[in-house]
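**Student:** sequence first, then the predicted structure, then my questions.
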Amino acid sequence: MGRLQGRIAIVTGAASGIGKAAVELFLSEGATVVGADVTEGADMACDAGSEEQVRGLIDRVSRDHGGLDIFFANAGISGGFASISEQTAEDWAEILRINLIGPFLAIKYAAPVMKDRGGGSIICTASVAGLRSGAGGAAYSASKAGVINLVQTAAQQLSGTNIRVNAICPGLIETGMTKPIYDMARDRGQEHRIGELTPLQRGGEPIEIARAALFLASDEASYINGQGLVVDGGLASSHPTTRRFDIRML
């Protein structure tokens, strides 16, 4: 208890899943936490891909609570399972807006506030899909690969500020975004097959990602910077997948 005592934190995508679990965990560890989301159930409404709204969120939290120490840029969308040939440029633009521009905006506007307080921790939700193919759609995977590179670049550009920027790369976690996968398996009586491609033979829970975020937010991770922490039950050790060709691209 008390690992974040006295810290001020923002969590996006906070209305459900990983974000909600992180808000509750950060609070239990002594932080003042503001959860933000586009849907009901969070403390503040915020579109994570809107520059005006992200800037406003950080300004308000800093004004109301005296600063900012932790920003967990967790909001994201899956974009569905359409193939490259089926997606439009507009599909890609929206997925990148939320999943990649969102973390960029968090870093851009949180860093100056954190610098004034002597440092801080920015955590971005990436995915094992950003490591290699086989774990997500093309646009989603590209956006998450971008997040991993973004935290590396940001860590370098923030040298000397004592601001750490890291990513978490979850595997299959039961959240609102993955609900269709879980529902489909349950409807078919195949719930036992969820997560069967991981060495742990199961899917993950939101709290397991929230605990990783807590670690990266805390002083226990004081020498971890510019990294992508994989939390996936071992899935990324192989990324086994069934290859499917789209003949329209041949």
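**Tutor:** Cool, got the structure.
**Student:** going forward, measure contacts and count neighbours with C-alpha atoms only.
**Tutor:** OK.
**Student:** what is the subsequent helix or strand relative to the top helix by length along the chain?
**Tutor:** Ranked by number of residues, the top helix in the chain under DSSP state H is helix 138-157. Next along the chain after helix 138-157, taking DSSP states H and E as the criterion, comes strand 163-170.
**Student:** helices and strands around that following strand, which ones?
**Tutor:** For strand 163-170, the packing partners by 3 or more CA pairs under 8 Å, 6 or more residues apart in numbering; DSSP states H and E come out as helix 102-116, strand 120-125, helix 138-157, helix 206-217, strand 228-231.
**Student:** circling back: helix 102-116 and the longest helix of the chain, what's the angle between them?
**Tutor:** 20 degrees (axes from the mean of the first three to the mean of the last three CA atoms, to 10 degrees).
**Student:** by contact count, what packs against helix 138-157?
**Tutor:** Helices and strands touching helix 138-157, by 3+ CA pairs under 8 Å, 6+ apart, are helix 89-96, helix 102-116, strand 120-125, strand 163-170.
**Student:** that helix to helix 89-96, inter-axis angle?
**Tutor:** Angle of helix 138-157 versus helix 89-96, following the same axes, to 10 degrees, is 40 degrees.
**Student:** ok, structure two:
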Amino acid sequence: MSSHAILKEDESQHFSPYRADGKLYGFVCIVTGATQAIGKAIVHELAAHGAACIYACSDLPSDPYQELADEVNALWPNTKVIGYPYGLKEEDTLTLIDDVLNSWGRLDVFVTSSGLLGPASIAQTAPADLYKTFETNSMAPFFALKYAPPAMAKTTPKGNYPNAAPKDVAYGSIIVVSSVASTYGGCWGPAFTMSSHAALGVVHSGVAVLKGSNVRINAISPGQIDVGVSLQGMDMRGMSNQLPPSDLQSEEVRRKIIGLERAGTAKEVARVAGFLASGFSSYVTGANMVVDGGASVMNPLTVPI
């Protein structure tokens, strides 16, 4: 990109990534896994930043989309939340992006927040389990990297909807929510570790893929996050949970191995997503934002559970 193009973006009052206040007016966003704890918090965060529209996606058709939309609209009435069943497959991604462009003429942020633990041990892990975790944890980011950037290149005049703003230059942000299992093993089980490593690989390879597009790609790797999941009655095959339950750690263990001495919250992960979506991170791409309270640098030999 030429210095002239950068200057043009910097001077554009409508180029939201360069807004001094970090607001996302006019932005059209996609969030997968939007009815899980972290995805739900990210939908709230993007709405708080002023996004015009958020497609709240889940692979479960029965998920409470309307409940989420009502929650968001009670706080941020100018953000339209659209519940969207999304099967995490290539054809689903293409259909979703087509729907977004046909309805809004633009796409600005694509957050892949769907996640699946998989079985906790190698003995429990069948090839089908491994395929399922890869589909959820790393194929969804791959499809976002492959198909979102051309849509993010679309420019459009100002619409007639709330929080509208024109898009006069191409830009976009792809955000991959993974886990600290993206960089080391032992967080839960082998399928979770392998597929999380692959998700971070999508981000690292994406920087070269996106050269010249003005689209950024970054990862968020949460550590021990309290997402309301308990060991009581938990599916130990990990096929209905995104992250290990926080009560795998006792309060004593947290004080010993986490710098901030506590589990994190979904809202704290969402704030990082808001940063990566906004202009506050306009020179950040290919990064892995570790959100673990300092656990991995307090004692790298101690796994976060």
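**Tutor:** Yes, it's here. This structure is a prediction, so every number in the text was calculated from the model and none was measured.
**Student:** burial measure for the alignment partner in structure 1 of Y184 of structure 2, as a count.
**Tutor:** Under the alignment (TM-score structural alignment), Y184 of structure 2 pairs with R132 of structure 1. A count of neighbours around R132 of structure 1, defined by other CA atoms under 10 Å, yields 15.
**Student:** for R132 of structure 1, give me its contacts.
**Tutor:** Residues near R132 of structure 1 by CA atoms under 8 Å, 6 or more residues apart in numbering: 141, 239.
**Student:** L57 of structure 1 matches what in structure 2?
**Tutor:** Per TM-score structural alignment, the equivalent position to L57 of structure 1 in structure 2 is L96.
**Student:** now do N162 of structure 1
**Tutor:** Under the alignment (TM-score structural alignment), N162 of structure 1 pairs with N214 in structure 2.
**Student:** could you look up the SS state of A5 of structure 2?
**Tutor:** Of the three states, A5 of structure 2 takes helix according to DSSP: H, G, I helix; E, B strand; the rest coil.
**Student:** give me the aligned partner of it over in structure 1.
**Tutor:** With TM-score structural alignment as the criterion, A5 of structure 2 pairs with nothing.
**Student:** which position in structure 1 pairs with Y171 of structure 2?
**Tutor:** Under the alignment by TM-score structural alignment, Y171 of structure 2 pairs with G119 in structure 1.
**Student:** same thing with S296 of structure 2?
**Tutor:** Aligned counterpart of S296 of structure 2 in structure 1: A236 (TM-score structural alignment).
**Student:** name the nearest residue to that match, sequence neighbours excluded.
**Tutor:** V128 (6.3 Å; CA to CA, 6 or more residues apart in numbering).
**Student:** what residues are up against that neighbour?
**Tutor:** Contacts for V128 of structure 1 (CA under 8 Å, 6+ apart) come out as 135, 169-171, 230, 232, 236.
**Student:** contacting residues around T193 of structure 2?
**Tutor:** Going by CA under 8 Å, 6+ apart, T193 of structure 2 touches 181-182, 184-187.
**Student:** how close does the residue most central in space within structure 2 get to M194 of structure 2?
**Tutor:** By CA atoms, centre = their mean, structure 2 has its centre lying nearest to V111, at 3.6 Å. With the distance defined as CA to CA, to the nearest Å, V111 of structure 2 ends up 20 Å from M194 of structure 2.
**Student:** same check on A144 of structure 2?
**Tutor:** Distance, A144 of structure 2 to M194 of structure 2, by CA to CA: 19 Å.
**Student:** the more surrounded of those two?
**Tutor:** Counting neighbours by other CA under 10 Å for A144 of structure 2 and for M194 shows that A144 has the greater number, 24 against 20.
**Student:** ok, now which ones touch the aligned residue in structure 1 for that one?
**Tutor:** Mapped onto structure 1 by TM-score structural alignment, A144 of structure 2 lines up with A106. Neighbour list for A106 of structure 1: 54, 71, 73 [criterion: CA under 8 Å, 6+ apart].
**Student:** quick one: which of these sit in strands?
**Tutor:** Applying DSSP state E to the contacts of A106 of structure 1, the entries found in strands are 71, 73.
**Student:** just the angle for the longest helix of structure 1 relative to strand 163-170, thanks.
**Tutor:** 160 degrees.
**Student:** helix 138-157 of structure 1 vs structure 2, mean deviation?
**Tutor:** Helix 138-157 of structure 1, aligned to structure 2 and superposed, deviates on average by 1.0 Å (mean CA distance after the TM-score superposition for structure 1).
**Student:** by how many degrees do that helix and strand 120-125 diverge?
**Tutor:** Going by the same axes, to 10 degrees, helix 138-157 of structure 1 makes 160 degrees with strand 120-125.
**Student:** which residues touch the match of L57 of structure 1?
**Tutor:** Y86.
**Student:** helix, strand, or coil at it?
**Tutor:** Secondary structure assignment for L96 of structure 2 (three-state DSSP): helix.
**Student:** what does G134 of structure 1 give?
**Tutor:** Criterion first, three-state DSSP; result for G134 of structure 1: coil.
**Student:** verify the stated contact: G118 of structure 1 with T161.
**Tutor:** Yes. Counting by CA atoms under 8 Å, G118 of structure 1 touches T161, with 7.1 Å between them.
**Student:** which of these two has more neighbours?
**Tutor:** The neighbour comparison of G118 of structure 1 against T161 (other CA under 10 Å) goes to T161, with 17 against 11.
**Student:** may I ask you to confirm that the more buried one is in contact with R117?
**Tutor:** No. Applying CA under 8 Å as the test, T161 of structure 1 and R117 come out as separate, 9.8 Å apart.
**Student:** now the end-to-end length of stretch 5-22 of structure 2.
**Tutor:** End residues of stretch 5-22 of structure 2 are separated by 20 Å (CA to CA).
**Student:** cool, and stretch 251-268 of structure 2?
**Tutor:** Termini of stretch 251-268 of structure 2 sit 19 Å apart (CA to CA).
**Student:** equivalent analysis for stretch 62-72 of structure 1, please.
**Tutor:** Stretch 62-72 of structure 1 stretches 15 Å from its first residue to its last (CA to CA).
**Student:** any idea what I181 of structure 1 aligns with in structure 2?
**Tutor:** Matched to structure 2 by TM-score structural alignment, I181 of structure 1 sits across from P245.
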